[in-house]
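Visitor: the following comprises the amino acid sequence and a computationally predicted model.
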Amino acid sequence: MDINHLKLIQNYLANANLRLSIAKVDKVSQNWRFFNMRPSYNALYFIREGEGWIKIDEQEYHPCPGQIVLMPAGSLHSISVVNDNTYRKFWCHFTAKVDTLNLFQLIHLPHVLDVPDESFMEQFFKELIDAYGSSAWTAPLQRNEILMKLVRHYLDIVPDRQISLSMLPDMQKLNTVFQYIEEHISDNVSVEQLAGLIHYNPNYFIRFFKSKMKMTPVQYIIKVRIEKTKGLLMTTDLTLEEIGRKVGMEVHYLCRVFKQFTNMSPGEFRNQIMSNR
């Protein structure tokens, strides 16, 4: 994988926000079918028994026992039984967002994978189902912690050669813009430069970007710079002047914007992190 693409994918994963909607295990009935739905959630199916048919966008599958299926949010889903030998499956629905975008629309992954260690995968789902049904006050944290582990385990079994940035036209454009911002965050990045990358005029580019991200390109660049500042404050001993150069902001402006985002100064933020270690 191209090193710049790898860094961008790692950045998406670092900023992904996962939330569980439901987790269950069941034997599907003869009524298990729907066609051409475009849900706002991702679905993971771990097939344990039976046969069935799944279509994701234009690709058709007949997943077998021992395989796991990822049905990304925003894609076109169809499912159906094919005979009396219906699926028994572990499954969950969840959202995975990077800002306002669906993680699995930014990253292209295989929809169906063989699971090398089926008992390990099944244990993940059992723990997730238990956490989903728990009434403990810490259950929401437990659900998301297990969900993160489950998704990470799914990603771990994806062959590197099958991981790529999205091929969807709008997502390709955004990936191009995001990658440029990541690589030039210490520079004076302009809207005109970003628009030129995808051959849009600046005014149209601003409308396009805001329709996808619910913020302007300038607001997004500032957000990226503040997140990078937080990371450098947490993991290095760099001075504010050095951090400012790395994220492309003058110190006085960095301090003012940082406080708007976090309600504390960079120094207060670093001291709080140090005191919690």
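Guide: Received it, and whenever you're ready, just let me know what you need.
Visitor: switch to C-alpha atoms for all contacts and neighbour counts from now on
Guide: Noted.
Visitor: please report the distance of Ile68 from Asn144.
Guide: Distance, Ile68 to Asn144, by CA to CA, to the nearest Å: 20 Å.
Visitor: okay, pairing it with this:
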Amino acid sequence: MKSRFDDFIEKLPKSVHDNTRSYIGTNVAVFIPHTYKIEKGIIHDDYHFVIFHTTPPCATINNKEYQFKSGTLLCMSPGTEITVGVAKNKSQAKYAAISVKKDFFEDIFLKIVGNKKMKSVIYDNHYSYKTLDLLEFFMQEFIYLDIPSPLMIECIETQIVIQLLRDMGLDPIINKINHVQEKSYVKQAIIYIESYYNSNITINEICNAIYISPCHFQRIFKNEMNKTPYQYILEFRLKKAKEKLKEENTSIEEIAMQCGFLNSGHFSTVFKKSEGKTPSEYRNSLKLAVKEK
């Protein structure tokens, strides 16, 4: 029986198709190739997604060259043309390609996103392990059952599309939940920083305390605070140092140690770069201001 994806399969060179595991449902097809279709353009009639498990060769998409990385989720809308370059590394390709029928995808897209249109190419997203799990469930229906359940297949197809939309950052409900979670992570990090600023705290220590990956943490902190965690730590240390410089009986060396600086020399260098004067000069200016009053 003719599949809804035969038109796409016919565009693939026989050498590629013969080395590809294919799992074809009613609305979604998953392909696990062992090579790339090299130096010949292919235009997708449906929505097409590629999950890269390793760094692929350069690709030209709609006449623009891209170099994708391992972990990237490439999303292409109908009419997108892609040409894959020659691989420098001759080892086996590791990626998964997902085709979703145009009408099926757009029906779910409309229900989830509303009237917005998806960009023609979205390439700077990262796939989630939830997506990989759903693809695994989808393929298992074909691997372990002689006659896959059409209802089960359709249910998983719907979940795959919804999860892809979430990975693309297009589910407004999930985005709202994520934003609340991210604000909570940043708030916890600030509490930790302001509690332990006087010690040699690291990004890894902060992330271990609030249970978040360093890469994700640094991104959400910068987005929320408009500065990096390191900048926040340094600014808070300087703020505390300026408060302590008002205390005449506390030496510069003691303040440096109390505020988490390596030594008095490091403290003076950082302080002058920020304030335009050394800690001693800053303390003297405070004394002068008091006398003038």
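Guide: Ah, there it is. All values reported here derive from a predicted model rather than from experimental measurement.
Visitor: TM-score for this pair?
Guide: Put the two chains on top of each other and the TM-score (TM-score structural alignment, normalised by the length of the first structure) is 0.38; 111 aligned residues with a CA RMSD of 1.7 Å.
Visitor: picking up where we left off before, the more surrounded of Ile68 and Asn144 of the first structure?
Guide: Each of Ile68 of the first structure and Asn144 has its neighbours counted (other CA atoms under 10 Å); Ile68 has more, 23 against 19.
Visitor: can you tell me the closest non-neighbouring residue to that one?
Guide: Using CA to CA, 6 or more residues apart in numbering and skipping residues adjacent in sequence, the residue nearest Ile68 of the first structure is Phe46, 4.4 Å away.
Visitor: list the buried residues of whichever strand or helix holds the one you found.
Guide: Per DSSP states H and E, Phe46 of the first structure falls inside strand 42-49. By 16 or more other CA atoms under 10 Å, the buried positions in strand 42-49 of the first structure come out as Asn42, Ala43, Leu44, Tyr45, Phe46, Ile47, Arg48.
Visitor: output the contacting helices and strands for the host helix or strand of Phe49 of the second structure.
Guide: For Phe49 of the second structure, the element it lies in under DSSP H and E is strand 47-52. Under the contact criterion of 3 or more CA pairs under 8 Å, 6 or more residues apart in numbering; DSSP states H and E, strand 47-52 of the second structure touches strand 72-76, strand 95-100.
Visitor: nearest to Ile220 of the second structure, out of those?
Guide: With respect to Ile220 of the second structure, and counting by CA to CA, the nearest of these is strand 72-76 at 18.8 Å.
Visitor: make a markdown table from the buried residues of strand 42-49 of the first structure and add distance to Met148 of the first structure to it.
Guide: As requested, the buried residues of strand 42-49 of the first structure are exported to a markdown table (distance: CA to CA, whole Å):
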| residue | distance to Met148 of the first structure |
| --- | --- |
| Asn42 | 13 |
| Ala43 | 14 |
| Leu44 | 13 |
| Tyr45 | 16 |
| Phe46 | 16 |
| Ile47 | 20 |
| Arg48 | 22 |
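Visitor: out of these, which one sits closest to Met171 of the first structure?
Guide: Among these, and counting by CA to CA, the member closest to Met171 of the first structure is Asn42, at 17.2 Å.
Visitor: in this structure the closest one contacts Ile56, no?
Guide: No: contact criterion CA atoms under 8 Å: Asn42 of the first structure and Ile56 do not qualify, at 11.6 Å.
Visitor: give the residues shared as contacts by these two.
Guide: Met71 (CA atoms under 8 Å, 6 or more residues apart in numbering).
Visitor: who's in contact with Gly265 of the second structure?
Guide: Applying CA under 8 Å, 6+ apart, no residues contact Gly265 of the second structure.
Visitor: the same query, at a cut-off of 10 Å, please.
Guide: Ile252, Glu253, Ala256, Phe271 (CA atoms under 10 Å, 6 or more residues apart in numbering).
Visitor: ditto for Gln181 of the second structure
Guide: Here Gln181 of the second structure is in contact with Asn175, Lys187 (CA under 10 Å, 6+ apart).
Visitor: tell me if I am right that it is in a strand.
Guide: No: read with DSSP: H, G, I helix; E, B strand; the rest coil, Gln181 of the second structure is helix and lies in no strand.
Visitor: and the spatially closest residue to Ile9 of the first structure that is not a sequence neighbour, how many neighbours?
Guide: Nearest residue to Ile9 of the first structure in three dimensions, chain neighbours excluded: Ile107, at 7.1 Å (CA to CA, 6+ apart). Here the count is done by other CA under 10 Å, and Ile107 of the first structure has 20 residues near it.
Visitor: likewise for the one 5 residues further on?
Guide: Number of residues near Val112 of the first structure (other CA under 10 Å) recorded here: 19.
Visitor: also Ala59 of the second structure?
Guide: Neighbours of Ala59 of the second structure under the rule other CA under 10 Å: 20.
Visitor: can you check the one 5 residues further on too?
Guide: With neighbours defined by other CA under 10 Å, the count for Lys64 of the second structure comes to 9.
Visitor: in this structure it contacts Ile82, no?
Guide: Yes: applying CA atoms under 10 Å as the test, Lys64 of the second structure and Ile82 come out as touching, 9.3 Å apart.
Visitor: thinking again about what came up before, I'd like the next helix or strand past the strand holding Phe49 of the second structure.
Guide: Counting by DSSP H and E, the element after strand 47-52 of the second structure in chain order, helix or strand, is strand 59-61.
Visitor: what packs against that following strand?
Guide: strand 64-66, strand 81-84 (3 or more CA pairs under 10 Å, 6 or more residues apart in numbering; DSSP states H and E).
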